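[1] Output the structure for:
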Amino acid sequence: MQTRIVQTDGLRQQILEAGEGSLVLLIHGFPELGISWRAQVQALAEAGYHAVAPDMRGYGGTDKPQRVEDYSILNLVGDMVDLVRALGAETCIVVGHDWGAPVAWHCALMRPDVFTAVAGLSVPFQPRRPNGPPTAAMSALARRAGLGELYMVQFQDPDHHTIFEADVAGGLRKGFYSYDGSTPSDRQSTGFIAPGENFLSEAPEDATLPPWMSEAHHAEYVAAFTAGGFRGPMDWYRNIDRNWALTAFLQGKQIRQPSMFMVGERDPVRHYAGQHEAGLKDWLTDLRNQTVLPGAGHWLQQERPDEVNAALLEFLRSL
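    Okay, the predicted model is just below:
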């Protein structure tokens, strides 16, 4: 396993990679890094694949453009197309977790010639809704249910990343704890924030690192986000409405490549995205595996690496 910099057309990307064979891209989410896929990189490499986990745009050792609009879904998909080419491949299988899952789904939607199969962890495919920008709908849903505000709407504030930067170690610890499968239900986040509170103020002050995260692994995250900040990662959220405007051409489009989806039974994301799990077969026409991992939370590939590896390898063997 090695870490290196790859220069693509538009970006210097840091990647973690191992193995030779068919290319498998592993796309991380928020607030993570390519190192979140270490167990999968190793397992896939041992099984005969070229496994590559990049630090995504705005994260870790990869470039961090300054403009908010440089973090649109078109940029994120384009980065992966460029990376495939820079790695000397013409096609690949793409796997995404958390925010990486929508990127992976859109890679498959936009460039089926490049991305020949797709797997999503934690966040199901969500078809573009025709009735206006998403953040307004998110706010309306939360108000009707009396649930406060969804954190993704709060993240639209151009300065909201500073709450994480004020205490990087503490903010990361609270985030991982609040979405972990080992955290008691009454201490997990629901994703909905009470008036006057924010994502971190609602998390328990005595939050601990999840069982799967060592102090040394936590320190890797702290070092990366201390150096790079949270503005770029949060700019992904600030493009949610822009992404809706940019993807009208995808309205009603299905993913026809082989696909799989896996989610933790206790993943808080299911409070606000779980409604899309039931209809996945309508949008993923070759859905080969849809799994709910009992007792698991949000950080699937790190919480339950053996089960995730087994599912991914079974999916890859089916192609």
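[2] only C-alpha atoms for contact and neighbour calcs from this point on.
    Noted.
[3] Identify the spatial nearest neighbour of Val153, chain neighbours not counted.
    Closest residue to Val153 apart from its sequence neighbours, by C-alpha to C-alpha, 6 or more residues apart in numbering: Thr135 at 6.0 Å.
[4] Next, the structure of the following sequence, for comparison with the previous one:
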Amino acid sequence: MRIEVNGIALEVQVSGEGPAVMLVHGFPDTHACWRHQVAALNAAGYRTIAPDLRGFGASDKPEDLESYRIAAYAGDLIGILDQLGVDRVHLVGHDWGSALAQLVAIMAPGRVTDLACLSVGHRGAMLSAGWEQREKSWYMLLFQFQGVAEQWLSQHDFSNMRQMLAEHPDRDEVIERMRDPRALSAALAIYRKGVPPEWLLNDDAILPPISVPTMGVWSSGDRFLTERSMTGTEEHVTAPWRYERLDGIGHWMQLEAPGKVTDLLLDFLASADAQAG
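    Below you'll find the model as predicted:
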């Protein structure tokens, strides 16, 4: 369905009945990356809400780069909940979706029952992970340069992007979407406004702690993120914390090992529902 929030139209997949679970994708995905979890969560009695973020998939792609400030994405997610009449939600995010879900939990903790962070931990943990993590994040600096990043990713039939997405099960579909230059630039905007260059070079602007029950999940085959960047998140969570490691699985864990990820989510959500009950 199309939902109007903050002056733009977002594509949002809503299905199932029961307690609400919002699933937030990252770069360079759409809501489709959650298809395995959506089916299982619906079958388990949950209502799922899976949007395409602004700039991605079938959602609007504003031309003004200022429209992609990090708070705008978080505001969209809260706006979706408002439009659907959802007071409280189980929040799940992967990659950039994890960072945005954390921001929503920090901005509106009363709206979030619990939080599951896949792959990406708290910004404070990312910084304390040291130079190993910064080396793995080299591409974030490249992505700051408009035109340069687009050319680098798309040259030679997207050979560089294909390498970055080597283990992505939907790699070919992603690249077909990105053949539209507007789609590629809109997707990269999340780096250009969400990761100011100074964030890559110093330790300022640490986010506040997360105050809702949180589970962090990291996969050992992730080429972009260190384990420390996730385990260190515990220091930035003031509520109950749970950590899970998935061995032999790459960055796109919900697609590469859907059964394992779904089982973790169902167990985590059931624990929260039991405590609430």
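[5] Drop the TM-score for these two in here.
    The TM-score (TM-score structural alignment, normalised by the length of the second structure) is 0.85; 265 aligned residues with a C-alpha RMSD of 3.0 Å.
[6] just checking, the residue nearest to Val153 of the first structure touches Asp241?
    Yes - assessed by C-alpha atoms under 8 Å, Thr135 of the first structure is found in contact with Asp241 at 6.6 Å.
[7] What ranges does the second structure have for its strands?
    Applying DSSP state E to the second structure gives strands spanning 2-5, 8-15, 20-24, 47-51, 89-94, 112-118, 214-219, 241-246.
[8] so which of those comes closest to Gln146 of the second structure?
    strand 8-15 (23.0 Å; C-alpha to C-alpha).
[9] In the first structure, what range does the closest one match?
    Residues 11-18 of the first structure are matched to strand 8-15 of the second structure when aligned by TM-score structural alignment.
[10] and if you look at stretch 80-100 of the second structure?
    Counting by TM-score structural alignment, stretch 80-100 of the second structure corresponds to 83-103 in the first structure.
[11] okay, now the nearest residue to Asn160 of the second structure once chain neighbours are set aside: neighbour count?
    Sequence neighbours aside, Leu153 is the residue nearest to Asn160 of the second structure in space, at 5.3 Å (criterion: C-alpha to C-alpha, 6+ apart). The tally of other residues near Leu153 of the second structure (other C-alpha atoms under 10 Å) stands at 21.
[12] just Pro65 of the first structure next, same as before
    13.
[13] Quick check: the aligned residue for it in the second structure?
    Match for Pro65 of the first structure (TM-score structural alignment): Pro62.
[14] which one of Thr135 and Asp241 of the first structure has more residues nearby?
    Neighbours per residue (other C-alpha under 10 Å) separate Thr135 of the first structure from Asp241, with Thr135 holding more: 19 against 16.
[15] show me where the second structure has helices.
    Under the criterion DSSP state H, helices of the second structure are mapped to 35-43, 70-84, 96-107, 123-128, 131-136, 138-142, 148-164, 171-178, 181-194, 197-201, 227-231, 253-256, 258-276.
[16] circling back to that earlier point, what does the residue nearest to Asn160 of the second structure align to in the first structure?
    Per TM-score structural alignment, Leu153 of the second structure is aligned with Phe164.
[17] Over to Gly121 of the second structure?
    Gly121 of the second structure maps onto Pro124 of the first structure when the alignment is built from TM-score structural alignment.
[18] show me the contacts for that match.
    Ala101, Pro102, Phe261, Ala273, Gly274, His276, Glu277, Leu280 (C-alpha atoms under 8 Å, 6 or more residues apart in numbering).
[19] any idea whether the residue nearest to Val153 of the first structure is helix, strand or coil?
    helix (DSSP: H, G, I helix; E, B strand; the rest coil).
[20] Please report how far it lies from Arg231 of the first structure.
    Per C-alpha to C-alpha, to the nearest Å, Thr135 of the first structure is found 19 Å from Arg231 of the first structure.
[21] Check Gly21 of the first structure too.
    36 Å.
[22] what about the two, which has more around it?
    Arg231 (22 against 12).
[23] Enumerate every residue touching that one.
    Here Arg231 of the first structure is in contact with Gly58, His161, Thr162 (C-alpha under 8 Å, 6+ apart).
[24] how much space is there between the residue lying closest to the last one once chain neighbours are set aside and Val222 of the first structure?
    Spatial nearest neighbour of Thr162 of the first structure, excluding adjacent residues (C-alpha to C-alpha, 6+ apart): Phe230 at 7.5 Å. Plainly put, Phe230 of the first structure is 11 Å away from Val222 of the first structure if you go by C-alpha to C-alpha.
[25] I'm done for today, thanks for sticking with me.
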